[in-house]
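**Student:** Next comes the sequence, and after it the predicted model I'd like to discuss.
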Amino acid sequence: MKYLFLFFISTALFAQKKKNLDSLPALEKLIIYNYTPRPNHGYILTFYKKSSIPKVLKKALKKRYSNFRIANPGKKFRETDVVSNAHLPPRQLLFTVRNANYCSVVYRQGGRSLGTYFAFSEIIDNKVTLLHVYYLSGPTINTYDDFVNAIRQGNFSELSF
């Protein structure tokens, strides 16, 4: 009886998650569509250096955050709000993903709690025409595959500024 109850609970939670994915806004559906690999979709490029972030996107992020300092993957950054070295950047790049006109910067940000975020942008004619920042929930994101799985499962929510 206990296992039957757990089965119904897990089925109900899965159905609820599926319903939430179907009711996502158009922008979130665009993100899922762009980063879900499929045949004849074109190239999805992944970069692992902060120099791969387009300059126009860096400028837009600096404008949004007033200061967007970021460390390369594997380099030290301020993981907590306990400031042991104020000169370290508060973010660490995980990777940058590019697909056609779309570019996302996936990074960890320290503070009261360590979290994973991504900035989704559309760049046309060297201008950022769309920029939204999302928080990724769920398991830790370390690779592009982890990122795609989190996106497909709808484990992201937009930050409001």
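**Tutor:** Structure received.

**Student:** CA atoms for contacts and neighbours, from now on please.
**Tutor:** OK.

**Student:** Looking at this protein, which helix is longest?
**Tutor:** In the chain, assigned by DSSP state H, the helix with the most residues is helix 2-22.

**Student:** That helix - contacts with which helices or strands?
**Tutor:** Helices and strands touching helix 2-22, by 3 or more Cα pairs under 8 Å, 6 or more residues apart in numbering; DSSP states H and E: there are none.

**Student:** Could you look up the next helix or strand downstream of that helix?
**Tutor:** The first helix or strand that comes after helix 2-22 along the chain, using DSSP states H and E, is helix 26-34.

**Student:** Which other helices and strands does the following helix or strand past that next one contact?
**Tutor:** The helix or strand immediately downstream of helix 26-34 is strand 45-47, counting by DSSP H and E. Contacts defined by 3+ Cα pairs under 8 Å, 6+ apart place strand 45-47 against strand 91-99.

**Student:** For Y134, what is the enclosing helix or strand?
**Tutor:** With DSSP H and E as criterion, Y134 is part of strand 127-136.

**Student:** And for L61?
**Tutor:** Assigned by DSSP H and E, L61 falls within helix 55-65.

**Student:** okay, pairing it with this:
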Amino acid sequence: MKLLRQALVALLTNLLVLFLVLELNSSISPLGIYLTIGGILVVYPAFSLSPVAGMPVVLITGFMWGATLPLPLGVLPFALGVIYAGLFRMRNRFRSRRTFHLATVATGSNLLLLIFLGIWFFPSSGWSPYLIRFLLETLLSEAAVFLLSFWIFDLQERCVDLLGAQPTPDEMT
């Protein structure tokens, strides 16, 4: 039951973040800017949940987010799943679970996702204006992920504490 509560907290906070960022994207769309925040969506499940709960949370979030983008079905869940798997394998190497370190990892994960999506959408010719826009969106997305992650990770931890669903070290493997 504890595992289900942890997964629901992660899924609902991911969907809340996704909703808020999609609303922000719709308000700044006249400027031609789109923020990508995938790094936030995979760090908490990778560092705080077991793979039985973490991978479904990441995949469901990826499918929900992918439904709003002009991508083929499954590209975004695949990318988020690969990033999740890499972070899950490396989570024992990160000694600190402080919010600043998680924000830094989320920023790096988001950069990997942006590079993947940039390669996916890269045009074969006329790439100069695309490159400038890609760099601008990458810079703004990284700043948004870093600043937003402090609030999101604290919200997720607080919700898990309020529900009494803190995982034990045995449950995280």
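**Tutor:** Perfect, I can see it now. Bear in mind the structure is a predicted one, so any value in this text is a computation, not a measurement.

**Student:** what TM-score do we get after superposing?
**Tutor:** With the length set by TM-score structural alignment, normalised by the length of the first structure, the two chains reach a TM-score of 0.26; 63 aligned residues with a Cα RMSD of 4.9 Å.

**Student:** tell me, what residue is most central in the second structure?
**Tutor:** L41 (2.4 Å; Cα atoms, centre = their mean).

**Student:** Look up how far K2 of the second structure lies from that one.
**Tutor:** As judged by Cα to Cα, to the nearest Å, L41 of the second structure and K2 of the second structure stand 20 Å apart.

**Student:** go on, A10 of the second structure?
**Tutor:** A10 of the second structure sits 12 Å away from K2 of the second structure, going by Cα to Cα.

**Student:** Kindly report the same for G86 of the second structure.
**Tutor:** Taken as Cα to Cα, the span from G86 of the second structure to K2 of the second structure is 25 Å.

**Student:** And W120 of the second structure, by the same measure?
**Tutor:** Separation of W120 of the second structure from K2 of the second structure (Cα to Cα): 38 Å.

**Student:** who has more neighbours, these two?
**Tutor:** Per other Cα atoms under 10 Å, whichever of W120 of the second structure and K2 has more neighbours is K2, with 14 against 11.

**Student:** need the longest helix for the second structure.
**Tutor:** Counting residues, the longest helix in the second structure under DSSP H turns out to be helix 127-163.

**Student:** Report the buried residues of that one.
**Tutor:** Buried positions in helix 127-163 of the second structure, judged by neighbour count with 16 or more other Cα atoms under 10 Å: 134, 137-138, 140-142, 144-146, 148-150, 152-153, 156-157, 159-160.

**Student:** Could I get the full set of strands for the second structure?
**Tutor:** Ranges of strands in the second structure, per DSSP state E: none exist.

**Student:** Find the nearest non-adjacent residue to Y117 of the first structure, please.
**Tutor:** Excluding its sequence neighbours, the residue lying closest to Y117 of the first structure (Cα to Cα, 6 or more residues apart in numbering) is Y135, at 4.5 Å.

**Student:** shouldn't the one you found be in contact with A150?
**Tutor:** No - under the criterion of Cα atoms under 8 Å, Y135 of the first structure makes no contact with A150, lying 10.6 Å away.

**Student:** Need the residues touching each of the two.
**Tutor:** Common neighbours of Y135 of the first structure and A150 (criterion: Cα atoms under 8 Å, 6 or more residues apart in numbering): F156.

**Student:** For the residue nearest to L147 of the second structure when sequence neighbours are not counted, give its distance to E23 of the second structure.
**Tutor:** For L147 of the second structure, ignoring the flanking residues on the chain, the nearest one in space by Cα to Cα, 6+ apart is A103 at 7.9 Å. Per Cα to Cα, A103 of the second structure is found 22 Å from E23 of the second structure.

**Student:** In terms of neighbours, single out the busier of the two.
**Tutor:** Higher neighbour count among A103 of the second structure and E23: A103, with 23 against 12, using other Cα under 10 Å.

**Student:** I'd guessed that one sits against F146; true?
**Tutor:** Yes - A103 of the second structure sits in contact with F146 when judged by Cα under 8 Å, with a separation of 5.5 Å.
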